[in-house]
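*Asks:* The amino acid sequence is not available; the structure is as follows:
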């Protein structure tokens, strides 16, 4: 008794189903790769290490720190520079990232009697101010999500900043920041309005220009170092005030900041800030005469602009952050989609050819 043999599939028979399967798989990948993988690259990177260097304007004026121990105060024209380095520290994970930003303001040269002199030859204290800011951010929104503390004095511990609001060092991918964004000013420990001022192309990157104005703030409410108590003669000469009379002045700070934020990635490509700090007499003294009320002693008066290298590094960081997002949300879906359609078309062709062969 003969047995009927089961039909066997040849390699040619499997070509069309394989093409259909591969085409469907590629089309599914084209639809899924962006939402599944691309969104991960939109988060703030966990390997941020950025250095920003800004030179002060030629009209910068600084209070000579060594004149604090001299008979009279002395304000000099100076060549100043601000440096900031941002690195990622713990805690950081898939959802949060902690930035540590160390910022210092130093003087390189003074102008004394019309001559440019090295800062060290005028005063050994060349660092005018320094802070270390630690803030934990949500990697998607770039807003504070956890602790925030700032160390203003190297002889004291860090100060906790409760309910910190606003952006400082980075913005979310796509710069989706709502209708009333804020900027957090570290020096005055307050959040101020962040206003959109237009757009500008910097180092080939399209940026959004934001401005943030920090109003006049008396820093003595935070820091005892922002208070000077000296004989009146140290400050100057005032009508009806004895040279030996003790006067107290407090440090006031205000600033105007311009941020140029990459429109695609939220990376700060460039930054410019005008800082105005001056000592004013406390109300108890200022109320006694108009001369005391109008008195201003410059501590820092300068505009800082990021140098060429900082702008180039900012643009490069923006491009590096955008590259994997573009690859996974644009390039890969297009490639997978084209290959998927081609595979399906090939499957249709092979299927028809098999049918035509069977009909002959």
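*Replies:* That came in fine, so what should we check first? Everything numeric here is computed off the predicted structure, so don't read it as measured data. Residues are numbered from 1 along each chain as shown.
*Asks:* only C-alpha atoms for contact and neighbour calcs from this point on.
*Replies:* OK.
*Asks:* these two touch, right, residue 306 and residue 56?
*Replies:* No. Residue 306 is not in contact with residue 56 according to C-alpha atoms under 8 Å; the separation is 9.1 Å.
*Asks:* Of those two, give the one with the bigger neighbour count.
*Replies:* Between residue 306 and residue 56, counting by other C-alpha atoms under 10 Å, residue 56 is the more crowded of the two (25 against 20).
*Asks:* need the contact list for the closest residue to that one other than its chain neighbours.
*Replies:* Residue nearest to residue 56 in three dimensions, not counting chain neighbours: residue 304, with 4.4 Å by C-alpha to C-alpha, 6 or more residues apart in numbering. Residues in contact with residue 304 (C-alpha atoms under 8 Å, 6 or more residues apart in numbering) are 54, 55, 56, 57, 81, 82, 272, 273, 274, 275.
*Asks:* Second structure follows, compare the two:
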């Protein structure tokens, strides 16, 4: 009886160990349905073209005292009726060299008057699970914004540079978007209406990598340009003591106006006013080369489009697929065409000059997650990894070893018990035969 108990216990323990490895752990390797995380970057010095100031032809507050940003200087008249600080009010007029009066609309300020440089910028993103989500898929909703710390009001709106609300439904294991037109991306630009969130089919990872991430390149979706591009595996490392794979993606220059226009053209018939309003911030027509600081005839009229570059680095825990750290080097600027954009961006000396004295920069922001975000995210990742390690390796190994020992013990105990029983019965039979054999002849004698 003890042998049967040990054999049964061993078989049970081995079965549980196998079930953990092949059924329980795979069931756990699904993105939780209660995702609700917030990532915030460090505040760093950057630059922003203030769209409202450009649209209103009114130099920003930070640039208002610069000579080239005063109405008199821009109109070419040194003897102006503007105030002594060089900044005229909205209703004031300036006198041109021929004696004619010109209001603010006739003054051609250089674009640098609308670019705030060396200002504190930070980004924040909240990702949460929303419907539709079920046993197989999960829908991420990510609200992301770029903010100015020096302009933040009580409601945070004053410091808003740009924002987006992104929704994508992905497989809970592979993290790949499903092949249905359910993804939406709503853009919010300062001074423009929201873009209509029309559903579309999306390709590429974004907010999470697959469980058991591999050491290879993956497709990655960029929400700023609506494009999918490879993100490359760089190598193994550790982040906060957690195993991680480093991935890096270098983008651009990408023509934002064209990429966003092509995206909406592929999913809708024509543009609604909201889409047109957003597109307007990515293309500037009717201004002169001199206003943009371009070479050649300063009076030449130019058509400028916004170009996007980004060096994105993410650190992924390979077992869980969770992103545990990240940083981006975003630079957006205006150029006449693709060739001119690439030549400008690849001119190292010119880029340093532009950084110090921007003439065509739209956004310059380089930062990574702040310490609090990293600590919270890495703690959660470690907890998930520990759970998977416990149920996927440690517990199955312990149960497996105990099961094998119990099974072997039961078999050995059973074998010994069987051998002992057979020996006892054999001895009794032999003695009986000998007794009978010996009595017969004696009786007959």
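*Replies:* Perfect, I can see it now. Model, not experiment: these values are computed from the prediction.
*Asks:* any idea how far the equivalent of residue 29 of structure 1 over in structure 2 lies from residue 2 of structure 2?
*Replies:* Alignment note: residue 29 of structure 1 maps to residue 16 in structure 2; criterion TM-score structural alignment. As judged by C-alpha to C-alpha, to the nearest Å, residue 16 of structure 2 and residue 2 of structure 2 stand 21 Å apart.
*Asks:* Settle it for me: which of those two has more neighbours?
*Replies:* Between residue 16 of structure 2 and residue 2, counted using other C-alpha under 10 Å, the more crowded position is residue 16 (19 against 11).
*Asks:* hang on, isn't the more buried one packed against residue 401?
*Replies:* No. Using C-alpha under 8 Å, residue 16 of structure 2 is not in contact with residue 401; the gap is 11.7 Å.
*Asks:* Could you check which residue of structure 1 pairs with residue 397 of structure 2?
*Replies:* Matched by TM-score structural alignment, residue 397 of structure 2 corresponds to residue 334 in structure 1.
*Asks:* Identify the residue spatially nearest to that match, adjacent ones excluded.
*Replies:* Setting aside the residues directly before and after it, residue 334 of structure 1 is nearest to residue 30 in space (C-alpha to C-alpha, 6+ apart), at 6.9 Å.
*Asks:* Name the helix or strand for the one you found, please.
*Replies:* Under the criterion of DSSP states H and E, residue 30 of structure 1 resides in helix 11-33.
*Asks:* That helix packs against which elements?
*Replies:* Counting contacts by 3 or more C-alpha pairs under 8 Å, 6 or more residues apart in numbering; DSSP states H and E, the secondary-structure elements packed against helix 11-33 of structure 1 are helix 332-359.
*Asks:* on that earlier part again, what residue in structure 2 is paired with the residue nearest to residue 56 of structure 1?
*Replies:* When the two structures are superposed using TM-score structural alignment, residue 304 of structure 1 falls opposite residue 367 in structure 2.
*Asks:* do the same with residue 87 of structure 1
*Replies:* Residue 87 of structure 1 maps onto residue 128 in structure 2, with residues paired by TM-score structural alignment.
*Asks:* surely that match meets residue 31?
*Replies:* No. Here residue 128 of structure 2 does not reach residue 31: they are 11.6 Å apart, not a contact under C-alpha under 8 Å.
*Asks:* The two: which is more packed in?
*Replies:* Between residue 128 of structure 2 and residue 31, counted using other C-alpha under 10 Å, the more crowded position is residue 31 (24 against 18).
*Asks:* Nearest spatial neighbour of the more buried one, chain-adjacent residues omitted?
*Replies:* Of all residues beyond its chain neighbours, the one nearest residue 31 of structure 2 is residue 172 (4.9 Å), with distances taken as C-alpha to C-alpha, 6+ apart.
*Asks:* And the one you found, what's its match in structure 1?
*Replies:* When the two structures are superposed using TM-score structural alignment, residue 172 of structure 2 falls opposite residue 139 in structure 1.
*Asks:* again with residue 48 of structure 2
*Replies:* Using TM-score structural alignment as the criterion, the counterpart of residue 48 of structure 2 in structure 1 is residue 62.
*Asks:* Tell me the spatial nearest neighbour of its match, not counting adjacent residues.
*Replies:* Sequence neighbours aside, residue 300 is the residue nearest to residue 62 of structure 1 in space, at 4.8 Å (criterion: C-alpha to C-alpha, 6+ apart).
*Asks:* likewise residue 342 of structure 2?
*Replies:* Across the structure, with C-alpha to C-alpha, 6+ apart as the measure, the residue nearest residue 342 of structure 2 apart from its sequence neighbours is residue 253 (6.4 Å).
*Asks:* So for structure 1, which residue is the most central one in space?
*Replies:* In structure 1, the residue lying closest to the centroid (C-alpha atoms, centre = their mean) is residue 169, at 2.0 Å.
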